[in-house]
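>>> From the sequence below, what's the structure:
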Amino acid sequence: MTTESPPDRNGLATYERFMATVRRACASPEGRATLRQGLADNLENPWPLYMHLMPAGGIPVRKDTPPHAQRQAELPFLMTAALYAVHDAPNPRAGDKPLAVRQPVPAKQWENLGWSLARAAGTGMRRETAIGLLSHLCELDHDALIAELPATISLLRSNRVPVKWPVLLRDLIRYQRWAPDVRIDWARAYTMPVRPKETSK
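So this is what the prediction gives:
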């Protein structure tokens, strides 16, 4: 199942819809466990993830994506789904609240990795560490970023720093072809003054 998914800077509707798909896939213990295992396997054996994501709504890649490029185009979706399953998905086995009553606050387009690292620097992480981590991420190519992202997200979430999944997904897609633009957006978000009504989740 495919839909149009232009990697635009501000539009998040497609990515919000995909995260709803991920939440549906994680609503069953098997779906959540499978997506979590995908991260443990470094996405080297992704077909089980497809078995849960496709029935839940599919992976939206551009309809004009050539077949030979489809797997690469879908990689950011699989990575984001697996990261969400590990760090934020409610656990059906533990009796967590039903997903229908746990809808997230819609993300803002500037709530990217730079924004998350700025929150981290304001809640315990040394500023030099946050800046160093952001600088390191911005020096990576797309494949290296995908490889290093799990450790970064784990660090942020273990410190209760929010990660806005639709924004992360959008940026991973854009990073494949427009990495300099994404890096500038992250730098701008890091240096942006904290808004008084920003939520923690």
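>>> CA only for contacts and neighbour counts going forward, please
OK.
>>> and the longest helix belonging to the chain, which residues are buried?
In the chain, with assignment by DSSP state H, the single longest helix is helix 165-191. Using 16 or more other C-alpha atoms under 10 Å as the test for burial, helix 165-191 gives 165-176, 179, 182-183, 185-187, 189-190.
>>> I'd like the distance from it to the chain centre, please.
What separates the centre of helix 165-191 from the centre of its chain is 11 Å, taken as C-alpha atoms, centre = their mean, to the nearest Å.
>>> could you say what helices and strands that helix packs with?
helix 13-25, helix 67-87, helix 113-121, helix 142-158 (3 or more C-alpha pairs under 8 Å, 6 or more residues apart in numbering; DSSP states H and E).
>>> this one next, for a side-by-side:
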Amino acid sequence: MAERMPFQFEDRFAQALAELAQRDDRAALAALRRGLGKPPGTAPEMFPYVVPLLPSNPSWRLERACYLVASLFALHPLGWEGDERGRRLTNLGASFALLAQRSSNREGVTRRFLHLLLAHEDELGEHLRHAIGLLRSHAVPVDWGRLLRDIQGWSHDDLRVQRQWARAYYDTLGSGEEGTVSGS
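Modelled structure (predicted):
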């Protein structure tokens, strides 16, 4: 597993979202949820919470990913604990593996996960909304900073993100222990 640089933009963005949840700022979370299923910038209620967190000239890809992650976070503001993030893979593949371990329908979870991996970038937001809803229903954490990074790299030609998620999913399932990656 590659060492992560602490306090990268994506982690700071996720931390700022987590602080809204820790303060139990229901109005802010409701405003962010209004962006679910909408293109970036079309839910002005999100602006006061997202715009101040963005760099001065964000790329279209980064801005789009930030709005998507903010709306998804507001739907399910549960993240991996800091010590868990250091000990294991915490990408969305690992979250789905934890869901599969907790579920009575592991095959169904695997099908949903594989369907997510095949999502085209234009459909990714909708697929993630359903995936996050499923994770929420089983109180499975999400590494929001990592998800923000991964969304930005989703369309890379080598399918790096999809391969990393698949590796985390199957390695975690193969370990036999809830949420632990085999070989670690």
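>>> Got a TM-score for the pair?
Comparison of the two superposed chains (TM-score structural alignment, normalised by the length of the second structure) gives a TM-score of 0.76, and 172 aligned residues with a C-alpha RMSD of 3.2 Å.
>>> What is the burial count for Ser59 of the second structure?
When neighbours are defined as other C-alpha atoms under 10 Å, Ser59 of the second structure has 11 of them.
>>> just Val163 of the first structure next, same as before
23.
>>> Over to Leu32 of the second structure?
28.
>>> The equivalent of it over in the first structure and Pro48 of the first structure, how far apart?
Using TM-score structural alignment, the equivalent of Leu32 of the second structure in the first structure is Leu35. Using C-alpha to C-alpha, to the nearest Å, one obtains 8 Å as the distance from Leu35 of the first structure to Pro48 of the first structure.
>>> Find the centremost residue of the second structure, please.
Centroid-nearest residue in the second structure, with C-alpha atoms, centre = their mean: Leu147, separated by 3.6 Å.
>>> what's it in contact with, if anything?
Listed by C-alpha atoms under 8 Å, 6 or more residues apart in numbering, the contact set of Leu147 of the second structure reads 69, 91-92.
>>> do that again at 10 Å, thanks
Contact analysis of Leu147 of the second structure by C-alpha atoms under 10 Å, 6 or more residues apart in numbering lists 10-11, 14, 65-66, 69, 90-92, 153, 161.
>>> how about those in CSV, adding distance to Arg23 of the second structure?
As requested, those are exported to CSV (distance: C-alpha to C-alpha, whole Å):
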residue, distance to Arg23 of the second structure
Glu10, 20
Asp11, 18
Ala14, 14
Ala65, 24
Cys66, 20
Val69, 19
Thr90, 24
Asn91, 25
Leu92, 25
Gly153, 31
Val161, 32
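>>> which residues touch the aligned residue in the first structure for Ala94 of the second structure?
Matched by TM-score structural alignment, Ala94 of the second structure corresponds to Trp115 in the first structure. Trp115 of the first structure makes contacts with 121, 161-164, 185-194, as judged by C-alpha under 10 Å, 6+ apart.
>>> Surely Ala179 of the first structure is in contact with Arg170?
No: under the criterion of C-alpha atoms under 10 Å, Ala179 of the first structure is not in contact with Arg170, lying 11.8 Å apart.
>>> separation between the corresponding residue of the first structure for Ala65 of the second structure and Thr123 of the first structure?
Aligned by TM-score structural alignment, Ala65 of the second structure pairs with Pro76 of the first structure. Distance, Pro76 of the first structure to Thr123 of the first structure, by C-alpha to C-alpha: 28 Å.
>>> More neighbours: which of the two?
Taking other C-alpha under 10 Å, Pro76 of the first structure and Thr123 do not tie; Pro76 has more neighbours (22 against 13).
>>> So that one sits against Ile173, correct?
Yes: at 6.1 Å, Pro76 of the first structure and Ile173 qualify as touching, with contact defined as C-alpha under 10 Å.
>>> tell me, what's touching the two both at once?
His142.
>>> number of nearby residues for Gln22 of the second structure?
10.
>>> Please apply the same query to Thr199 of the first structure.
Neighbours of Thr199 of the first structure (other C-alpha under 10 Å): 9.
>>> any idea whether it is helix, strand or coil?
Assigned by DSSP: H, G, I helix; E, B strand; the rest coil, the conformation of Thr199 of the first structure is coil.
>>> can you pull the contacts of it?
So Thr199 of the first structure contacts 105, 107, 162 (C-alpha under 10 Å, 6+ apart).
>>> Can you flag the buried ones in those?
Neighbour counting by 16+ other C-alpha under 10 Å classes 107, 162 among the contacts of Thr199 of the first structure as buried.
>>> Put together a markdown table for the contacts of Thr199 of the first structure, with secondary structure and distance to Ile131 of the first structure on each row.
Converted to a markdown table, these look like this (DSSP: H, G, I helix; E, B strand; the rest coil; distance: C-alpha to C-alpha, whole Å):
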| residue | secondary structure | distance to Ile131 of the first structure |
| --- | --- | --- |
| Val105 | coil | 27 |
| Ala107 | coil | 23 |
| Pro162 | coil | 17 |
